[in-house]
Every structure is written in structure tokens, then in C-alpha cells.
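Visitor: this one's structure only:
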């Protein structure tokens, strides 16, 4: 009998074939056997046997994380972000190209990012490139091609101001130019879809009342911008992805585009699925993000779209900053930085709400592991399958805990989940067959195949 490096025995495991008891054989960091039954005959140098209250999941894949290093490492960094990811069961993340300085809009920016990450990764990390006015002009898109050749997974674009000066937003003409260029080499463009003209005519955000901030980022801004992205994808044939969908009003538009064969995928985030505008306290700027957390009726429609397959995946959009930039002292939603910090607790937040709604754990795994891996093109991740990396999360799905923001691995103790009572504790995280902790450095930098 062939000897394995590791055997993982679980009475419950979420596999592509459904939830079942398995024995997983691992060799050289890859899954080489998935045998039915937790007592299947398999010889290994080392064994992990899950407790009766534990479930084996594939490592989660989070394709929307703002690590911010280099340049704004005081907001977050590779060591703290990947350490938080490991504690949350995330074994692979993709870093967004902005909020770091320089941004990942040039090869030089990508090289700076990789140099900053060296030796600091607790989990595997890949990189998105950025499409900005400087590299998305007609006849001058060579930097997009160069970034693609260096292994980025696709290109992020904003249609409205990003919040940082070094990452500009695209005009409609520049979006078309970028999409055409990205389509030439088979890439994907991922879009923060809010329409600047709608935002400019909306009432400005100011003060401590969350309703006033919500009015400053209306549903119509997302609807108009998503319509533009769909038209560009329809015209060019380039794959397009809608980032952090918060407004359910755009769902019929997305459904029609899908029916028409437009190459379009969609993500949403834990905060849109678990939080609601009606419950945001006055001055609680830790809840501010763009697009915003909307009301409970909107949240219900997002859950329905997930269950119907109209939304492809759930990712964190972890976008932290230092506490002073959140203006917690004044509680002014107009001036506070817009971004939710929740990388470490994203799975538990979603599972807590899913469980309340009668949604199966396998569905949550699909949305937070195989779905993001498929959408972003991250190969050999997101499933307990022969040939895939031996990345696992061992979860106690019925264990409850209260979030203490000061105990999270995130660099700064600011999160809307502080004090939340959640279920679904991650007890162990395994990367390529080895246990990984928050201070480990076994993660690798991933290139697009």
C-alpha cells in the first residue's frame, strides 16, 4: 500500500460530491486520495482525525482583500492580513491593487508588492492588477499586457473615485479601451460599479445619521454603473465581474445579461448578507463602506439571488484603515474612511446567518471557496479533490463565540462585527498538508496559470 505524508479522517466533510465521511490522503502537498469513510485503509506518516463536532472544509478562498502593503502598512500588511486569514479558515487570498503605494498598475508596482510580501505570508497570495487612466488610453495599454504576462489574475477598475489619489477611475471610453485590451489576451476586468454622475447629484454625506450616508450612495448609482459594465462586456466579449454587489435592484439587469450570454460574474460580501441599515447606530462609522450596507429587505433579496445562483461568490472586501481615519471620535459618516474590516470572521458571519435561514453548510462552502476560485481562475484550490492543493479548514459549525475586535489578528481593532455572537469556529487551518498558524510563513505567491 502506498504510503502518504498525511491522512485526514473526518466523519463529516464537504466535498464536490456533497457532505460525507472521508479519509483524505496527501502527498507532496496535494490531495492524492479521497476515500469514502473516515476509517478507510490508508497508511500515512501523520494523521489528523477530526472530533465528532468538527467538519472538514476545503480552505476558503477570498479574492477581494486590501492588504495595503507597501505604502500603507499601518492600515494592514501581509503578515497581519494573512495571519487573520489563517485564523478564519482562508488559505488563499487575492490582493487588490489599490491602497498600497505604489498601486499594482505597473510592473514596477507589482514587483514592489511582491518584494514587500516576501517571507511574510501565512497563506497563499495572488495579485490583481489595476486598470487606471494611465494604462487604459487608446494605443497605450502595454502596461496591462505586461502585468498579465507577469501573472496577475485580472484587472480592477473603478467607475467612480476610489478614495485614493494614486488610483484613478475610468471614464466610459477608458473602460471600453481597457476591456478591449484585456479581452485581447483573454483576461477579466473586475469593476467597482457606482456611477459618478449619480453620486454627484445625490445629497452629500455628512454627520452621524447612517440614513443620510445611505442616501448619498443610492441604488441607482449601482444600477447605472452595472448597466454600463454589461454593455461593455456585451460589446467586447471580455469577461467582466461585478465587485461587492450591495443593491438588489440590479439583480434583474444581471439576470437578463446572463440569459443573453454576456460573460458576467457577480460577488457580494458578508457585511451585505449579515448586517442591515436599520440597525447601524448613529456615529458607528465602522459600518461605513462603499457601496453601502442597505436595508433588511434588500439583504433578503441578495440571499435569494445567492441561492438561485445569480450571485457567484461571497468574499470579504476586507478594506481596513487606521482608527483615526474612521473618525470614531466624531462619528461623521461624511469624512470617515469607507471600508469594512472582517477578513478573520467572514466565514462565521455568513454561516451564522445562513444557518438561521436554513441554508446548508455546503452552500456556504461553494460561495466562499470553490466559487471565488472559479471566478478568479485560481487553479487547484477551493475543493477537496484529487490533484488539488491539500488546503483545509477544520470547523466546529455549532460552536458559538463572541467577537472581540481586540483579539482579532487584523492590524487595527476596528470592525462592525465587534461584540457579535457568531457560530462556526475555525479550529485548525491546513495549507498544502501542513498546519498553519497566524505567525507562520509557509504561504506562497501565486501566479495565474
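Guide: Right, received. Where do you want to start? Computed from a predicted structure; not experimentally measured.

Visitor: Every contact and neighbour count from this point should use C-alpha atoms.
Guide: Fine.

Visitor: Please give the element, helix or strand, for residue 191.
Guide: Under the criterion of DSSP states H and E, residue 191 resides in strand 188-192.

Visitor: Residue 184 and residue 344, how far apart?
Guide: According to Cα to Cα, to the nearest Å, residue 184 and residue 344 sit 37 Å apart.

Visitor: Comparing these two, which shows the higher neighbour count?
Guide: residue 344 (24 against 13; other Cα atoms under 10 Å).

Visitor: a helix runs through the more buried one, doesn't it?
Guide: Yes - counting by DSSP: H, G, I helix; E, B strand; the rest coil, residue 344 falls inside a helix.

Visitor: Surely it touches residue 82?
Guide: No - between residue 344 and residue 82 there is no contact under Cα atoms under 8 Å: 9.3 Å.

Visitor: follow-up on the earlier one: buried by neighbour count: which residues of the very next helix or strand once past the strand holding residue 191 qualify?
Guide: Sequence-wise, the next helix or strand downstream of strand 188-192 (DSSP H and E) is helix 196-201. Neighbour counts over helix 196-201 (16 or more other Cα atoms under 10 Å) mark 196, 198, 199 as buried.

Visitor: One more: stretch 217-235?
Guide: 217-230, 232-234.

Visitor: Put this next to the previous one:
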């Protein structure tokens, strides 16, 4: 029997504190050695010459709609899509599936489906909705990664937004459970009122949609949540933040020592309101894509490391829900399908703005792992899970329906060319994706729960 299961040689490895050409040995799904003097006695040797080796991405925010709406996206197609984009662990949100993950029975149904069909590792969020506060403790005990709530109308009857009393009660309980509450932070009263005004007047263009979800709605919701967290002591994670004003409020909270983290999504960094004007419903999301000047502010905030992590908010649907012939823009599904392209997006931004690759590894792997207690993941180091993505900056990648692995081939990224390409993705020592195809013969991902 050979000493190692796999050796990755000649790759330029993105380590936590440096980028270095070095060899990596894998045994039993774990990184066994990192040095220049390996014996190369392995069952398989991957020559990564000319490629960068990053830790596999941990995407803390995806919607796979499974079980119940797997025809939108299920664990099988969703996890294959994530693997094709260099992601080795994803966190599935509690809504869009039927039932929503708001009690332990629903959690078991989802985890069972994931264990059967996911090609990469995954974690599961629990939900905070009106009336389920007494289920939060059982969800935490059974292994949810944290909890998710909406401050604005969800458009999903199975998962309602929280009122202020539910939010305060939930925050108090979640703080006592030592968990994190993730928040979709847009003011429901502001967005609902503005939407009603526009629809009543028959104003339903791309610019009208943007006007119904202003930066003020995001900033108000963020500030209110921070006040509530200050009162209850609840750790917060703000999802898909889209404005500099909201970041200012979060930075102020951090300066006071509050337990707060924040993510943004690649689509807010690569695209803007002009994209919605040009492409229509396929570019609709909430919060919306912002004006170009706000996009530039977000990119600068990223460069200045004001975001803790990057996530996709992969939010797929069937084509009829994005069909402009059947729906006006206000009626179309408000989500962007793009989980496969988050890591490539960050690489594009790094190459364009000279962002150190170590920062990309922090945003896409290390910080998510540390925030949510995944003690064996997040970096390339001995003893850690052998989760890696090999990427070339010498080849480009143009997104087409054929190379987009999602169930429904609908995305604002279709036609976009990245100045880099994912060559292979390795999950716990197993090559899941390589040379444009899924290499695993069967699903081998597992449900990851945080260390207690």
C-alpha cells in the first residue's frame, strides 16, 4: 500500500499567510503533509503545474429548494454546480423547500435528502419565523449552523418574515443557544409601501423596481437589527449587503465590540442597475443591483476588507418565473442563480484590482469556517480536510448553458467570460469535478454540523 492516497505537486498553494509553490499529500480525506520533500508514493498524483491551489470555497448562503421544490434546484444538481465552481461546502437556507426548516422533523427530512444526494459537504440553516420560537432549541441541538430570518416580506407563504416582537424573542433565545442569526435586512414597511405605490400607478420598470428597495430600506433594517442585538446580546450575520451606508453602521457596531459579521455577493460587485435594465428579470434580486457608483463603493469596501465573507445567495427558479412575456418585472422571481461562479468572480476581481490571493481565501473559506465553527475546514493546513480547488489564470471561461450545471439554465452570468478557469475540485480527498465533468460516481458529501 502506498504512503498517500493523493499528492498534488507543482501547484502554487494559497496558504493562510503566503502563496508558495509546494506539494500537498492527502491520506484518508485529510491533508497529511505539506512540504517540498514528499516521496511521491501515492495512489494518484495530480500535476498542478501553472495552477493555483486554494482551499475549497465555503458558500454560507444558497437556496436549493429541496425537498419539495427540487424542480427549482435540488441537492444533486445544486451540489454538482457548486463543485464545478470550486465550492466544497455550502450552507442551505431554510426557505423555498417544502416544508421550510423550522422544526426538527423538517431538518431531518432535508439532511436525509442531502446525505443521499449531495456531491459536496453541506450545512443547514434553521429558520426563525412567527410561531416557531419554541423549536429553536431543538434545531440547535440537532445541528443547524445558525438561524435565518427576514425583515421584509418574503413572497413565500411557507416562510414568513418576522415582526419586531418575534425578532426580539428569537434573538434572546438564539443568544442563549450560542448561535448566529442571519438576517435579510430590508425594511418591510418601506419596501411594501413603495411597491404598492408603484404598482398602483402602473410603474413597473427596472428603475421603478430599484426605487422600491432603496438603500434607506437596507440601512434602516440593519440599524434596527443592531439595536435589537445590543439589547439581547445576539450574534448577527448580515447577508447580501448591497450598500456602503449599511456597512458604515455595521462597522460602527464592530468598533463597539458587537458580535457581527457581514457578507456581500459577487453579483453586486460584477453587475449594476444597467444590467437589470438590459437583461430584465434574470438580473432581478433583493436587495437589487445598485447604481454603478454604489457598485464602485462596494468594490472599494471589499478591497479594504470591510466584508467578512463572500456568498452566492444562489436563488434559482423555473423559467416561467423569470419569463418577461408572462410577468412584469415586479411579478418575476427575485433571485439570481449563480452559485457556480462566486469563486471565479472573486478571482476576476483579484486579477483586476490586484487583490492578494490570501484575501480571496479568507473571504471564501477561512472566515466562513471560523465564524460558523467548522474546525476541520477553511484552510490548507496539515490535519484539515482535503478540500481544494485548482484554478488556472492562463485560461478563460465563458459561461454557457452547456457548462452551467444548475438544473434550470437561467442566469445573469450566461455569456460572461471570466479571466480564469476552475480546473478541478477536491472534497475530502476525492476529485469531484475535473476537466469540465463531475468525476464522482456517486454522491459522497456529508452533513456538517458545528462543533459544540
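Guide: On my side now, so go ahead. Note that the structure is a prediction, hence the values are computed from the model and not measured.

Visitor: So which of the buried residues of stretch 217-235 of structure 1 are in helices?
Guide: If you go by DSSP state H, the buried residues of stretch 217-235 of structure 1 have 219-230, 232-234 in helices.

Visitor: counterpart of residue 102 of structure 1 in structure 2?
Guide: Alignment note: residue 102 of structure 1 maps to residue 99 in structure 2; criterion TM-score structural alignment.

Visitor: and the two most separated of the ones in helices among the buried residues of stretch 217-235 of structure 1?
Guide: Farthest pair in these (Cα to Cα) is 219 and 234. Separation: 22.5 Å.

Visitor: Can you name the helix or strand that the match of residue 102 of structure 1 falls in?
Guide: Under DSSP H and E, no helix or strand contains residue 99 of structure 2.

Visitor: Give me the nearest residue to it, chain neighbours excluded.
Guide: Nearest non-adjacent residue to residue 99 of structure 2, counting by Cα to Cα, 6 or more residues apart in numbering: residue 106, 6.2 Å away.

Visitor: before we move on, what about residue 18 of structure 1?
Guide: Nearest residue to residue 18 of structure 1 in three dimensions, chain neighbours excluded: residue 362, at 7.1 Å (Cα to Cα, 6+ apart).

Visitor: Where does that neighbour fall, secondary structure wise?
Guide: Taking DSSP H and E as the definition, residue 362 of structure 1 sits inside helix 361-365.

Visitor: Now the element after that helix, going C-ward?
Guide: Along the chain past helix 361-365 of structure 1, the next helix or strand (assigned with DSSP H and E) turns out to be helix 371-376.

Visitor: Give the aligned range of that following helix in structure 2.
Guide: Going by TM-score structural alignment: helix 371-376 of structure 1 matches residues 367-372.

Visitor: one step back: just the element for the residue nearest to residue 99 of structure 2, please.
Guide: helix 104-117.

Visitor: so where in structure 1 does the helix or strand following that helix end up aligned?
Guide: Proceeding N to C from helix 104-117 of structure 2, the next assigned helix or strand is strand 121-124, under DSSP H and E. Alignment of strand 121-124 of structure 2 against structure 1: residues 124-127, by TM-score structural alignment.

Visitor: Mean distance between the matching stretch and structure 2 after superposition?
Guide: The superposed stretch 124-127 of structure 1 is, by mean Cα distance after the TM-score superposition for structure 1, a mean 0.7 Å from where its aligned residues fall in structure 2.

Visitor: Report the distance from that stretch to the chain centre.
Guide: Centroid separation for stretch 124-127 of structure 1 versus its chain: 12 Å, with Cα atoms, centre = their mean, to the nearest Å.

Visitor: hang on, the earlier thing: any chance of JSON lines for the buried residues of helix 196-201 of structure 1, columns distance to residue 322 of structure 1?
Guide: Output for the buried residues of helix 196-201 of structure 1, formatted as JSON lines (distance: Cα to Cα, whole Å):
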{"residue": "196", "distance to residue 322 of structure 1": "26"}
{"residue": "198", "distance to residue 322 of structure 1": "29"}
{"residue": "199", "distance to residue 322 of structure 1": "26"}
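
Visitor: Work out for me the element the alignment partner in structure 1 of residue 392 of structure 2 sits within.
Guide: In structure 1, the residue paired with residue 392 of structure 2 is residue 396, using TM-score structural alignment. In this structure, residue 396 of structure 1 is located in strand 392-402 according to DSSP H and E.

Visitor: which helices and strands does that strand pack with?
Guide: Under the contact criterion of 3 or more Cα pairs under 8 Å, 6 or more residues apart in numbering; DSSP states H and E, the helices and strands touching strand 392-402 of structure 1 comprise strand 55-58, strand 421-431.

Visitor: So which elements touch the longest one?
Guide: Right, the one you point to is strand 421-431 of structure 1. Under the contact definition 3+ Cα pairs under 8 Å, 6+ apart, strand 421-431 of structure 1 sits against helix 78-87, strand 90-95, helix 346-356, strand 392-402.

Visitor: Residue 116 of structure 1: which of these is closest?
Guide: Each of those has some distance to residue 116 of structure 1 by Cα to Cα; the shortest is helix 78-87, at 7.8 Å.
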